[in-house]
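Asker: no letters, just coordinates:
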């Protein structure tokens, strides 16, 4: 073989190797959601005139802007999504075993500003009205609240200080007027008041679930009432939507309720189906939630009837 042909062969091998390496790298980036940048494509942002409804598009896994029956799915890839003020929170699963994920903090342009590696399966995500305090829940064991064999890990991130509470189980808990010390505590489904200090959440302890009210500055939480999960505080701060266990049938255990904080009165929504979601308030009168692969709405006062808002979607949030 001549020297020229030898160099041509070497060059061809190198080009093929580089091409394969490049393809492998791009494939790995796609599997991890597109590499280091978690933002949307092109001009897809949270900004825009008036109120805008965002959802997770099931077909693409991307955050989408819902416009009537149409949607624009140009946002980041997320398994759970929420946004408020200048901040969005995207929970994204990572490939591989054991289960793991990222909590990705985004600005209103959907540009990544912080990324936190997490163990487990993404489950709940919430951003306070100011956009300054965030919370997420991961399934550490199991993948459903309908099973007794599950464990959660819920975190709170304060963007004002950068302080991260990795596990809310550290917060001192009071149940029935007594400090609860047992190691069987699980928190999930946090929702924040407008002062960025008070919060509500679900806690499981002694084999029962409770709605708890917490105080970040005082570093404390107390149980308010039993049998209340995945709370969502209304924009006016007067009511909490939650799911209540109404059946021992693992296929249909829950129904959505709304609690008036001042009176303690609760009423069920007109939707009698079993809803496993942390409902979102579209306004002080209307709730949105995921069920059977679609986003539905129901009046918060228990009147009317449920209706489909967005097909093939989840994680609804109205951005103002």
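Answerer: Everything's here; your move. If you're wondering where the values come from, they're calculated on a predicted model, not measured in any experiment.
Asker: alpha carbons only for contacts and neighbour counts from here, please
Answerer: Noted.
Asker: list the buried residues for stretch 60-72?
Answerer: 60, 61, 62, 63, 64, 65, 66, 71 (16 or more other Cα atoms under 10 Å).
Asker: what residues does the residue nearest the centre of the chain make contact with?
Answerer: With distances taken as Cα atoms, centre = their mean, residue 125 lies nearest the centre of the chain, 2.4 Å away. Residue 125 sits next to 80, 81, 82, 89, 90, 91, 134, 135, 136, 137, 189 when contact means Cα atoms under 8 Å, 6 or more residues apart in numbering.
Asker: what about the last one, which SS state?
Answerer: The assignment at residue 189 comes out as strand when based on DSSP: H, G, I helix; E, B strand; the rest coil.
Asker: pull the number of nearby residues for it.
Answerer: 24 (other Cα atoms under 10 Å).
Asker: name the element the residue nearest to it when sequence neighbours are not counted belongs to?
Answerer: Using Cα to Cα, 6 or more residues apart in numbering and skipping residues adjacent in sequence, the residue nearest residue 189 is residue 230, 4.5 Å away. Here residue 230 sits within strand 229-233, counting by DSSP states H and E.
Asker: then this one, side by side with the first:
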């Protein structure tokens, strides 16, 4: 055997070992740096401290709750701020949610459970101290959540397949539970559909984005044959009745007269097709808000004249507001926040 060849092989082996060692060390240092940055507040981010968070209406001052998106030890926790000072210091609850909503002392929290091979998800009903009352397996990735004004009903929507509303290759599952007796309507697709005044059946029906009027009546989006429709749901009758076309992720105003929603506007990019509109339920009149960016959220009414919603931001999402009557301009409310709820 040629000694020169042996020496060459040894040198090549040593170089390979050194390169692999350097790559491994670099990967470890990179992962450690990412972890350190994840667990520290991002420069310029909101101040977040742990404390007591309640879902009861406060005795003094309205509160705004949301999922905190700022990097640090309290990322993804439900936090609270005074509603009139939404960009102030946040109080973190210790409860992590991907999607969240609350009303009248009841919360709904959609959570991920991280497994060795894959993540699973669950819907957790919370009491007024954010303690678990009951949980239900969720069939996919959390996307929408709502509690009725009385706190008696909780609804959630997950993606069973797909992870975006923008295309057509997705399937959802929407459930409603009555927290008084734990009567679970596991899949609203089992309800009878009345479309254009006639019974309707199809294999491609999808339903998402519940918003409650009371403890029996709700509104949601129904999709079929490539079209979306606003439906009025009746829990007792187990029916869904179409009311208006091209409505997604509806949100009922506090006075029960209007629906805020995402509307697909012709001519926009298929990847960013939605604008924020308001529908008058009595007249069917549509009003475009002053928000000109793509909206992929279920807006929340701050009051009878103002909408709150999430848009992409440096931390993942920020909360913005705009008047519901088409006037004014969109305005940033607070950074690093998503899935809001008002108490009080």
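Answerer: Done, it's in. All values reported here derive from a predicted model rather than from experimental measurement.
Asker: got a TM-score for the pair?
Answerer: The TM-score (TM-score structural alignment, normalised by the length of structure 1) is 0.84; 280 aligned residues with a Cα RMSD of 1.5 Å.
Asker: still on that earlier bit, neighbours of the corresponding residue of structure 2 for the residue nearest to residue 189 of structure 1, how many?
Answerer: Alignment note (TM-score structural alignment): residue 230 of structure 1 maps to residue 249 of structure 2. Residue 249 of structure 2 is flanked by 24 other residues according to other Cα under 10 Å.
Asker: again with the one 4 residues further on
Answerer: Summarising burial for residue 253 of structure 2: neighbours were counted as other Cα under 10 Å, giving 23.
Asker: quick check: it vs residue 275 of structure 2, distance?
Answerer: Residue 253 of structure 2 is 18 Å from residue 275 of structure 2, where distance means Cα to Cα, to the nearest Å.
Asker: among the contacts of residue 125 of structure 1, which are in strands?
Answerer: Residues of the contacts of residue 125 of structure 1 located in strands (DSSP state E): 80, 81, 82, 89, 90, 91, 134, 135, 136, 137, 189.
Asker: generate a markdown table for the residues you listed, with distance to residue 264 of structure 1 as supplementary columns.
Answerer: Shown next, in a markdown table, are those (distance: Cα to Cα, whole Å):
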| residue | distance to residue 264 of structure 1 |
| --- | --- |
| 80 | 31 |
| 81 | 30 |
| 82 | 28 |
| 89 | 31 |
| 90 | 33 |
| 91 | 33 |
| 134 | 27 |
| 135 | 26 |
| 136 | 27 |
| 137 | 27 |
| 189 | 20 |
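Asker: which one among those residues gets closest to residue 143 of structure 1?
Answerer: Minimum distance to residue 143 of structure 1 across these is 11.6 Å, recorded for residue 137 (Cα to Cα).
Asker: which position in structure 2 aligns with the closest one?
Answerer: Aligned partner of residue 137 of structure 1 by TM-score structural alignment: residue 157.
Asker: report the contact partners of the closest residue to residue 241 of structure 1 other than its chain neighbours.
Answerer: Counting by Cα to Cα, 6+ apart, residue 241 of structure 1 lies nearest to residue 258, which is 4.3 Å off, once chain neighbours are set aside. Neighbouring residues of residue 258 of structure 1 by Cα under 8 Å, 6+ apart: 239, 240, 241, 242, 266, 267, 268, 269, 300, 301.
Asker: likewise residue 230 of structure 2?
Answerer: 219, 220, 221, 222, 242, 243, 244, 245, 246, 247, 248, 250.
Asker: would you mind listing which of the residues you listed are buried?
Answerer: By neighbour count, with 16+ other Cα under 10 Å, the contacts of residue 230 of structure 2 hold 219, 220, 221, 222, 242, 243, 244, 246, 247, 248, 250 as buried.
Asker: could you list which of those residues belong to strands?
Answerer: Among these, the members found in strands (DSSP E) are 219, 220, 221, 222, 242, 243, 244, 248, 250.
Asker: ok, whichever residue in structure 2 pairs up with residue 319 of structure 1 - contacts?
Answerer: Aligned counterpart of residue 319 of structure 1 in structure 2: residue 343 (TM-score structural alignment). Going by Cα under 8 Å, 6+ apart, residue 343 of structure 2 touches 55, 56, 57, 58, 62, 63, 64, 65, 102, 103, 104.
Asker: what's the closest of the ones in strands among the buried ones among the contacts of residue 230 of structure 2 to residue 269 of structure 2?
Answerer: Using Cα to Cα, residue 248 is the member of those that lies nearest residue 269 of structure 2, at 16.8 Å.
Asker: go ahead and confirm that closest one touches residue 231.
Answerer: No. Using Cα atoms under 8 Å, residue 248 of structure 2 is not in contact with residue 231; the gap is 10.1 Å.
Asker: give the residues shared as contacts by these two.
Answerer: Each of 220, 221 lies in contact with both residue 248 of structure 2 and residue 231 under the rule Cα under 8 Å, 6+ apart.
Asker: one step back: from the ones in strands among the contacts of residue 125 of structure 1, which two are the most distant?
Answerer: Put simply, by Cα to Cα the two of these set farthest apart are 90 and 189, 15.3 Å from each other.
Asker: tally of neighbours for residue 186 of structure 1?
Answerer: Residue 186 of structure 1 - counted by other Cα under 10 Å - has 18 other residues nearby.
Asker: so what corresponds to it in structure 2?
Answerer: Matched across to structure 2, residue 186 of structure 1 falls on residue 206, judged by TM-score structural alignment.
Asker: how about that match, what does it touch?
Answerer: Neighbour list for residue 206 of structure 2: 171, 172, 173, 189, 222, 223, 224 [criterion: Cα under 8 Å, 6+ apart].
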